[in-house]
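A.B. asks: Would you be able to build a 3D model of this:
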Amino acid sequence: MLKTTVSGSGPSLIWAHGLMLSMTLEDTTGWFHPTQEDGIRRIRYDARGHGHSPGGTASSAYLWTSQADDMLGVASEHATTPRALGGHSMGSASALLAALKQPELTSCLILATPPTAWQTRPNQVRRYRQMQRLIEQRGIASLLRLAAQNPALPNWLLQAHPDHASASLRALSGMRADALMAILDAACACDLPAVSALQQLEVPTLILAWRDDPIHPLETAEQLATALPLAELQIISDANDLQHWPRTISDFVRRHAPG
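C.D. replies: Prediction:
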């Protein structure tokens, strides 16, 4: 059973967090969700093996396609249709694949900092394999030390909010090594759908991207914006603009989702 929270009232937004992160991390950073009620019913959950959700060691359960099924399961249990789907990084991939599976039940889609995909994916796969070797040889504590020395966030964000790197480390430190190995195996096997499939998705889509992050390259966001027929792309490069993302997301959902 996935750890799920429901808050607020209004049009429903099903939301998924990023790889090696959690709902708690998102609450700490405030990147995507407001601190007060804003007319959106937010249905959020910790992905398998993350946060307070259980997870096994079968990598198939962590594939983006499997996570899309998890999102649709949460949506079926907690939301009427149509409903908005969204997520950050890995969670945005889950939301995109879920929308492709049930476009008729998706009022709109929010893709925040989409992950590496297509031609940039192989480099990211090499990073994941390096992380696995480090875990195998020295344990997850060594991975935590490496992550502390090389925070996976844009420099402009770290300068404004150095505590966000610590929040990411806390999320990672709570993961089991065997589950994390399976999660990374699955990540190595994943990629976004072909452009030809995306061109068929007639769902209003908001793409939120930030600059100077090789793990979430602008290239992916721009290619998605070109491929998806009803996409809007917003790009930021400073922490002041990041503060507006929660309201931007809520406004987009209200614009496209019924109450």
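A.B. asks: okay, CA-based contacts and neighbour counts for the rest of this
C.D. replies: Fine.
A.B. asks: ok, L158 - how many residues close by?
C.D. replies: Close neighbours of L158, defined as other C-alpha atoms under 10 Å, add up to 15.
A.B. asks: got it, and A197?
C.D. replies: 12.
A.B. asks: Same question for T81.
C.D. replies: Neighbours of T81 (other C-alpha under 10 Å): 15.
A.B. asks: how close does the closest residue to it other than its chain neighbours sit to L72?
C.D. replies: Sequence neighbours aside, L105 is the residue nearest to T81 in space, at 5.6 Å (criterion: C-alpha to C-alpha, 6 or more residues apart in numbering). To L72, L105 is 10 Å away according to C-alpha to C-alpha, to the nearest Å.
A.B. asks: of the two, who's got more company?
C.D. replies: Counted by other C-alpha under 10 Å, L105 and L72 do not tie: L72 has more neighbours, with 23 against 18.
A.B. asks: ok but the more buried one is inside a helix, no?
C.D. replies: Yes: secondary structure of L72 (DSSP: H, G, I helix; E, B strand; the rest coil): part of a helix.
A.B. asks: Please name the spatially closest residue to it (chain neighbours excluded).
C.D. replies: Closest to L72 by C-alpha to C-alpha, 6+ apart is A98, at 6.4 Å.
A.B. asks: contacting residues for that neighbour?
C.D. replies: T65, A68, D69, M71, L72, L85 (C-alpha atoms under 8 Å, 6 or more residues apart in numbering).
A.B. asks: please give me the structure for this one as well, since I'd like to look at both together:
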Amino acid sequence: MTDSSNSARLTIRGAGLAYTDTGAEGLPVVVDAHGLTSSRASAIATTIGDYRAVGEAGARRLVSYDARGHGESDAGTDAPRPEDFAWDALALDLLAVADRFSPDAPVSGIGLSMGTGTLLHAVVHLPGRFDRLVLSAPPTAWQTRAAQVDMYTTMAETIERFDSPEEAAAALQAMFGAAPVPAVFADAPGWPPAPAVPIGLLPTVFRGAGLSDLPPFEQLAEITQPTLVLAWEGDPGHPVSTAEKLAELLPNAELVVASTTAAIQGWGARAAAFLS
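C.D. replies: All right, here's what the predicted structure looks like:
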């Protein structure tokens, strides 16, 4: 079968998840999980987290999906809870996607920010389902997590102060606009992107992120898969210290730190080479 790229939806744990499947059937599968309030489309538009090169290289079949409540995926219920969007719960979605596309063989995993947290929880839960890992933009974790949780709470409360979705969206955009843009994103088009989550769902999604953290050190130290850790500089929401600690804890990890947008844009090719 020739290489192709197809977009469709599948039902995972009650939610309709949109996905893009790039590469030939029969190739080893890579599952790609994006960041908080992002989507497949956002990653392509901003060039941050665009891993299409993995599927286009011809050695792997790439399945990129929108997390529940993000992008073209739905939340799975009319009354979603913050717990539904915590990383350990999203890990069950990732594992179900892996089972759907590669029921009989391990998959590789790519994560970015929330996706990295999701992937690590999935690996801890079922380590035998994975053969190689790409952990990009590791987020705040452990001792640096509390300040980020406070920020999520503030953003959720800001949205909830408004009866009008338009006013809530404008207030949130003003918060984003007031925050300094790290120099590493200077050449990223459309940065920061608008959230790819419905405004009414965002407080729940933010609170779910606030419930989340990376697995504890002792569990991470048991992850033996070859791992590529990709970090970027100058972003307090994704401190290099998290990436450095992961590279220290994981017994088979390589760390690469980007200082420019161009370097981040090269992560797709780097991941493709690592996974080939």
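A.B. asks: Which of the contacts of A98 of structure 1 are retained in structure 2?
C.D. replies: Checked against structure 2 using both residues aligned by TM-score structural alignment, their matches' C-alpha atoms under 8 Å, the contacts of A98 of structure 1 keep these contacts: T65, A68, D69, M71, L72.
A.B. asks: helices or strands up against the helix or strand that contains the first one?
C.D. replies: Looking back up the chat, that one is T65 of structure 1. Element membership for T65 of structure 1 (DSSP states H and E) is helix 64-78. Using 3 or more C-alpha pairs under 8 Å, 6 or more residues apart in numbering; DSSP states H and E, the elements in contact with helix 64-78 of structure 1 are strand 12-16, helix 90-101.
A.B. asks: now what about the shortest one, what contacts it?
C.D. replies: By C-alpha under 8 Å, 6+ apart, the list of residues contacting strand 12-16 of structure 1 from outside reads 40-47, 71, 74-75, 79-80, 83-88, 90-92, 94-95, 253, 257, 259.
A.B. asks: Specify, as a residue range, where that strand falls in structure 2.
C.D. replies: Under the alignment (TM-score structural alignment), strand 12-16 of structure 1 falls on residues 29-33 in structure 2.
A.B. asks: What is the end-to-end distance of stretch 31-51 of structure 2?
C.D. replies: 10 Å.
A.B. asks: Any buried residues in that stretch, and which?
C.D. replies: Buried residues in stretch 31-51 of structure 2, counted by 16 or more other C-alpha atoms under 10 Å: 31-40, 42-43, 45-51.
A.B. asks: Show me what P203 of structure 2 lines up with in structure 1.
C.D. replies: When structure 1 is aligned by TM-score structural alignment, the residue opposite P203 of structure 2 is M181.
A.B. asks: pretty sure that match is in contact with Q132, am I right?
C.D. replies: Yes: counting by C-alpha atoms under 8 Å, Q132 is a contact partner of M181 of structure 1 at 6.2 Å.
A.B. asks: Tell me the residues of structure 2 aligned with the helix holding T65 of structure 1.
C.D. replies: So helix 64-78 of structure 1 sits over residues 87-101 in structure 2, by TM-score structural alignment.
A.B. asks: Just the residues contacting the matching stretch, thanks.
C.D. replies: 12-13, 29, 31, 33, 67-68, 83-84, 107, 114, 117-119, 121-122, 208-209, 212-213.
A.B. asks: If any of the residues you listed are buried, put those into a PyMOL selection.
C.D. replies: Per 16+ other C-alpha under 10 Å, the buried members of the contacts of stretch 87-101 of structure 2 correspond to this PyMOL selection:
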select buried, resi 12+29+31+33+67+68+83+84+107+114+117+118+119+121+122+208+209+212+213
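A.B. asks: check contacts around A225 of structure 1.
C.D. replies: So A225 of structure 1 contacts I207, A231, E232, L233 (C-alpha under 8 Å, 6+ apart).
A.B. asks: Let's verify T20 of structure 2: helix, strand, or coil?
C.D. replies: Quick answer, by three-state DSSP: T20 of structure 2 is strand.
A.B. asks: Name the helix or strand for the closest residue to it other than its chain neighbours, please.
C.D. replies: Nearest residue to T20 of structure 2, sequence neighbours excluded (C-alpha to C-alpha, 6+ apart): S7, at 4.3 Å. Following DSSP H and E, one finds S7 of structure 2 within strand 5-12.
A.B. asks: In structure 1, which residues correspond to that strand?
C.D. replies: Under TM-score structural alignment, there's no match for strand 5-12 of structure 2.
A.B. asks: Now do that strand against helix 87-101, angle only.
C.D. replies: Using axes from the mean of the first three to the mean of the last three C-alpha atoms, to 10 degrees, the direction of strand 5-12 of structure 2 lies 120 degrees away from that of helix 87-101.
A.B. asks: in strand 5-12 of structure 2, what's buried?
C.D. replies: Across strand 5-12 of structure 2, burial judged by 16+ other C-alpha under 10 Å covers I12.
A.B. asks: Could you do stretch 156-167 of structure 2 as well?
C.D. replies: In stretch 156-167 of structure 2, counting by 16+ other C-alpha under 10 Å, buried: A156, T158, I159, E160.
A.B. asks: do stretch 95-109 of structure 2 as well
C.D. replies: L95, A96, V97, A98, F101, S102, P106, V107, S108, G109.
A.B. asks: go on, stretch 218-227 of structure 2?
C.D. replies: Q219, L220, I223, Q225, P226, T227.
A.B. asks: Among those, which one sits closest to A168 of structure 2?
C.D. replies: L220 (38.5 Å; C-alpha to C-alpha).
A.B. asks: residue contacts, the aligned partner of the closest one in structure 1?
C.D. replies: Counting by TM-score structural alignment, L220 of structure 2 lines up with L198 in structure 1. For L198 of structure 1, the contact set (C-alpha under 8 Å, 6+ apart) comprises L100, L224, A227, L228.
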